[in-house]
Every structure is written in structure tokens, then in C-alpha cells.
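1. Need coordinates for the following:
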Amino acid sequence: MSRDPGESMVAGPNTLTIVRVFNAPRELVFAAWTDPDRLAAWWGPAELHTPRESVSIDPRVGGEWSATMVMDDGSAEFPSAGTFSRFEPPSGFEMREEATDMFPFANTMTVSLDEVENGTRMTIVQHFATESFDFGDSIVGWGSSLEKLRALMTG
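-> Purely as a prediction, here's the structure:
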């Protein structure tokens, strides 16, 4: 699988920045985040899936977003939910996720989509409301989730 040399995943003390380039128009990449059918097709790392019926997206500022990742063997579920604080199709959005019992770290995720030659550069910045955060599992999870997104964009 060929990677653009401009792709990266960099973790700081409380911020993870991911850059990926897709050979797809940014409208399609934006729809992969904001259309429930498309999000369910790629959201979640390897060994997890996101049932379509668990995905709800109200695509507007103040609108809510939720999805539940499920282990493929059914042994655990991982719900996530947020509220859009910025929503600007097709250039991106910002969403705030509150802390939950399962994931006690509030965070803000900004997704920016820029047109580049032959495709779209996607930049995700996930900032946690804590002094530091262990991004080990997040890096692995985002990596395999984004491979699913890449397959969806090229499929």
C-alpha cells in the first residue's frame, strides 16, 4: 500500500495529530465522516466493527454524533458521543467528546480536509483536557481505523 510522504501521526503530551492523504475528493472524505452508513463501514480499529444502528449524526453546529464500536467476538462495546462545535462542509468540523465512565477523558477533535493534487489531505487533531495522555492504544486504533477508511475511499 503506497503512502504519501506527507502522512504522519505525532503524539505530544496531550494532543495527537494525524495526517493522511486519500486519492478521493474531499466531499467523499467528508461524507465518510458524516454519513451514518459510510461511518459505520470504517469506524473502529481492527477486531472491532460499528453496527449501523449504533450510528447517529446530526450534521450541524450543536448537533450530536454517536457511534458504538463492538468487539468482533461480541465481548465488549465502546460507545462514543460528541457535539459538533464547528461544521463546515466539505472542509471539516470540530467535535467535543465529554468524559464517560468507560473513557474518562474529555477531548476535542478537529478534522480538516484540504484539496491537494489528486485527492484530499485530512488532518485530525485530537486534544485531551489533561496534562498528559498515553496515546499508545489510540495510535494503534487510529492507524487501523484509517486503513479501513483508505480501503473505503479506494473501493
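2. switch to C-alpha atoms for all contacts and neighbour counts from now on
-> OK.
3. check which helix or strand covers Met9.
-> Met9 is part of strand 8-11 when elements are defined by DSSP states H and E.
4. Packing partners of the helix or strand that that strand is followed by?
-> As assigned by DSSP H and E, the chain's next helix or strand after strand 8-11 is strand 15-22. If contacts are counted by 3 or more Cα pairs under 8 Å, 6 or more residues apart in numbering; DSSP states H and E, strand 15-22 sits against strand 8-11, strand 119-128.
5. another one to check against the first:
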Amino acid sequence: MADLRLEREFPVGPEQLFAWVSDGTKLLQWWGPEGLHVPEHDLDFSRTGAWFSVMENGEGQRFKVSGHVTHVDAPKSVGFTWAWHDENDKRGDESHVTFTVEATDNGARLVLDHRELGDDEISASHEGGWTSSLRKLEAALA
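-> Coordinates of the predicted model:
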């Protein structure tokens, strides 16, 4: 199973960064790769339970992902399951994501762990998507 780990530092405190990775209103401002918007969702990582989002590109292609928030330890970490849906809305293989927030001398660091991605090709695809999404978060917090 391929795993992915990305780290980014932000010029905000841990509590503020945690809000950006857990509060649905703030999540929507950076969720999904650049060029996609989120017309449908139940994004709220501030509590355990089910979540989903539908991302749509400029051509109208839709990409649904869903899961279950498995833990919330504010303002340190949130974990959730992740699985893409196919064109018939059938949920695929499940992987696991954890956002960990750590204090730094200049603000806070976000560690994104996405585990059990299946293989290197799937991991590389997710790395591109998460990297693009994190650019949006960096812009929002600049």
C-alpha cells in the first residue's frame, strides 16, 4: 500500500490553522484542486461522522469522494476515511487521511498523511490533488 505525506508551514497559530482544516466554511475555500469547485458537500471535520464532497471542473465533470470522520483532537489533529465514487455512485477502495497541526516558531505546520492508497500511481495522483489544494490554502492564509 502506498502512503503519502505532505508538510506545509503557515504564518498563523495552531488554533487558526486547525479551524481552516476542520470547519466546513473554511474548508470550502481551499478544498479540491485548483480549477474545481464544490457544488455539493457535507464537509465538517469538527465532529465525527459521515462527510462527502462533489468536486466539479469547468467541463461539468463531477468527482465524488466520501468518508467518515474517525477522530477530532482539536487543535491537534483530525482523521477521516476517504473513498472515491464511480459514475454509478458506488464507493471504491477506502484510504485514510490525517491532518496534524503542530506549533512552529513562526506559526504552525500542517502534516497531511494519506495512507493505504493502493499503489504508487494512485499515490502520485493524490499528491498532485493535495498539493494543488494546499496551494489554495497557502493563498488563503498568506
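6. Report the TM-score for the pair.
-> TM-score of the superposed chains, computed with TM-score structural alignment, normalised by the length of structure 2, equals 0.85; 138 aligned residues with a Cα RMSD of 2.0 Å.
7. picking that back up, any chance of TSV for the helices and strands packed on strand 15-22 of structure 1, columns mean neighbour count and distance to Asn23 of structure 1?
-> As requested, these are exported to TSV (neighbours: other Cα atoms under 10 Å; distance: least, Cα to Cα, whole Å):
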stretch	mean neighbour count	distance to Asn23 of structure 1
strand 8-11	14	16
strand 119-128	20	4
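8. what would these look like in TSV with distance to Ile139 of structure 1?
-> Listed next are these as TSV, based on distance: least, Cα to Cα, whole Å:
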stretch	distance to Ile139 of structure 1
strand 8-11	8
strand 119-128	11
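9. Tell me which of those strands lies nearest to Ser85 of structure 1.
-> Of all those, it is strand 119-128 that lies closest to Ser85 of structure 1, at 13.9 Å by Cα to Cα.
10. Can you tell me the SS state at the corresponding residue of structure 1 for Ser133 of structure 2?
-> Here Ser133 of structure 2 is matched to Ser145 in structure 1, going by TM-score structural alignment. Of the three states, Ser145 of structure 1 takes helix according to DSSP: H, G, I helix; E, B strand; the rest coil.
11. and Ser145 of structure 1, how many neighbours?
-> Residues contacting Ser145 of structure 1 under the criterion other Cα atoms under 10 Å number 19.
12. which residues in structure 1 form strands?
-> Applying DSSP state E to structure 1 gives strands spanning 8-11, 15-22, 48-49, 56-57, 64-71, 77-88, 92-97, 107-116, 119-128.
13. Pull out the buried positions in stretch 20-34 of structure 1.
-> Residues of stretch 20-34 of structure 1 classed as buried: 20-22, 24-26, 28-30, 32-34 (neighbour count, 16 or more other Cα atoms under 10 Å).
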